[in-house]
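Enquirer: No letters, just coordinates:
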């Protein structure tokens, strides 16, 4: 029975890895569509969300069957339940990428971003490019230390998100009502990408160690002016 469980769990893990790769592709594509006003890439991201949804369904169905047939306990149960949660998290990240792509498609051939916000969103996208790459590494290698660092690093994205609000609320903001709505929504979508990445990292730490980590206040960066992600946008 243990051999059967291991083999079936390996298939689930493969589907989850593929799902993470598809999510990373979607986030990269959404960023390209937004920053470069590329409507073709935006449409590819929107269409590709169906594949992410299908993978989530596959992972959920396999996990439910494992729970029903194998009756896992202890560590095995922790892995199966956590895998269910990870699949849900990745699916939500895919949805967010689709939302970003939909805004890019709707505003084409113009950009949804204003000149004042473009640099901040470029930094947010760069951060997510690196974060999703690290998340795949953590998933494949069960690297707890890398997962914990990913959790800590989310403070950088939170700070960038606040910069968007500062720009929109400033006296110099000249965007239209629709631009204001789009920029605020996009900022929220990007911030949620980071939240879901943290959730996935915490879940992976839990799979490996049984410990559920949280962001510790003392681990936050001491100063934002030393980090390229946190420098103020150019005027």
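Expert: Yes, it's here. What you are looking at is a predicted structure, and each value in this text was computed from that prediction instead of being measured.

Enquirer: can we go C-alpha only for contacts and neighbour counts from here?
Expert: OK.

Enquirer: Once you drop chain neighbours, what's closest to the spatially most central residue of the chain?
Expert: Taking C-alpha atoms, centre = their mean, the centroid of the chain lies closest to residue 193, which sits 3.5 Å from it. Nearest residue to residue 193, sequence neighbours excluded (C-alpha to C-alpha, 6 or more residues apart in numbering): residue 93, at 6.0 Å.

Enquirer: next SSE after the host helix or strand of that neighbour?
Expert: Using DSSP states H and E, residue 93 sits in helix 74-107. Downstream of helix 74-107, the next assigned helix or strand under DSSP H and E is helix 115-141.

Enquirer: Could I get the full set of strands for the chain?
Expert: Remark: no strands are assigned in the chain by DSSP state E.

Enquirer: dropping in the other structure now:
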């Protein structure tokens, strides 16, 4: 994991309103390069809206977003992606009718020439241990395998920052363990933000956790502190103990 301490992405008083409802409410957020941060919160807390604001999928009502010190507020998503931000949304966004390798190549050529893209695909396949799947159609794969292919497509672009929306959703226990190990290994070279609901998965990967509630940041601390916080348990977990 990187030991660099500069802030890679930050927001200042970030607000997004929909019909008078503030989906994000004056959010001040900062992430250091090399971190693996988990973002949690109940349904409707504003987590997905926050992700979409960071990646330019939606435009903030007010406030600022800085990436590597550059003001990216209001930039379209393709320009933010080219600066080095990759996102995997909750629903897999893959090409079912193409091979795994072809999916990865399409992503890799976004940032590389033909020869470089082929080399990058080989690196991603090796890193994700997808060799046995490389020449299978994505549409034939199990849910967890499709999730790994999409993570690989994000990796193939070599972004500085990766945002993952519920990467373990729908996975078996073994698949969740493998995905947690994958993210920790990936974090050695890439800054990562993960939105997640699975508490066991969060405890496997998280250091600092940011808790959203009603569009604002409720708590931000080490995972062990956050998961024992009575207010967090009340608004998110709905119980008195996390196991």
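Expert: On my side now, so go ahead. Fair warning: this is a prediction, and the values are worked out from it, not measured in the lab.

Enquirer: quick one: TM-score?
Expert: The TM-score (TM-score structural alignment, normalised by the length of structure 1) is 0.28; 122 aligned residues with a C-alpha RMSD of 6.4 Å.

Enquirer: quick revisit: what's the spacing between the helix holding residue 93 of structure 1 and its chain's center?
Expert: Its chain's average C-alpha position is 8 Å from that of helix 74-107 of structure 1, according to C-alpha atoms, centre = their mean, to the nearest Å.

Enquirer: Give the other helices and strands that it contacts.
Expert: helix 2-36, helix 39-70, helix 177-209 (3 or more C-alpha pairs under 8 Å, 6 or more residues apart in numbering; DSSP states H and E).

Enquirer: for these, which one sits closest to residue 88 of structure 1?
Expert: helix 39-70 (6.8 Å; C-alpha to C-alpha).

Enquirer: got the angle for the closest one vs helix 2-36?
Expert: Here helix 39-70 of structure 1 points in a direction 160 degrees away from that of helix 2-36 (axes from the mean of the first three to the mean of the last three C-alpha atoms, to 10 degrees).

Enquirer: Can you point out the buried residues in helix 39-70 of structure 1?
Expert: Neighbour-count burial for helix 39-70 of structure 1, counted by 16 or more other C-alpha atoms under 10 Å, picks out 39, 41-46, 48-49, 52-53, 55-60, 62-63, 66-67.

Enquirer: Same question for stretch 12-24 of structure 2.
Expert: Across stretch 12-24 of structure 2, burial judged by 16+ other C-alpha under 10 Å covers 14, 15, 16, 22, 23, 24.

Enquirer: The third one is in what secondary structure piece?
Expert: Assigned by DSSP H and E, residue 16 of structure 2 belongs to strand 7-18.

Enquirer: any idea which helix or strand comes after that strand?
Expert: Next helix or strand after strand 7-18 of structure 2 toward the C-terminus (DSSP H and E): strand 21-32.

Enquirer: Which strands and helices lie in contact with that following strand?
Expert: strand 7-18, helix 47-54, strand 216-222.

Enquirer: Please enumerate residues in contact with the last one?
Expert: For strand 216-222 of structure 2, the surrounding residues in contact (C-alpha atoms under 8 Å, 6 or more residues apart in numbering) are 24-28, 45-46, 207-212, 226, 232.

Enquirer: now, of the helices and strands packed on strand 21-32 of structure 2, which is deepest in the fold?
Expert: helix 47-54 (a mean of 22; mean count of other C-alpha atoms under 10 Å).
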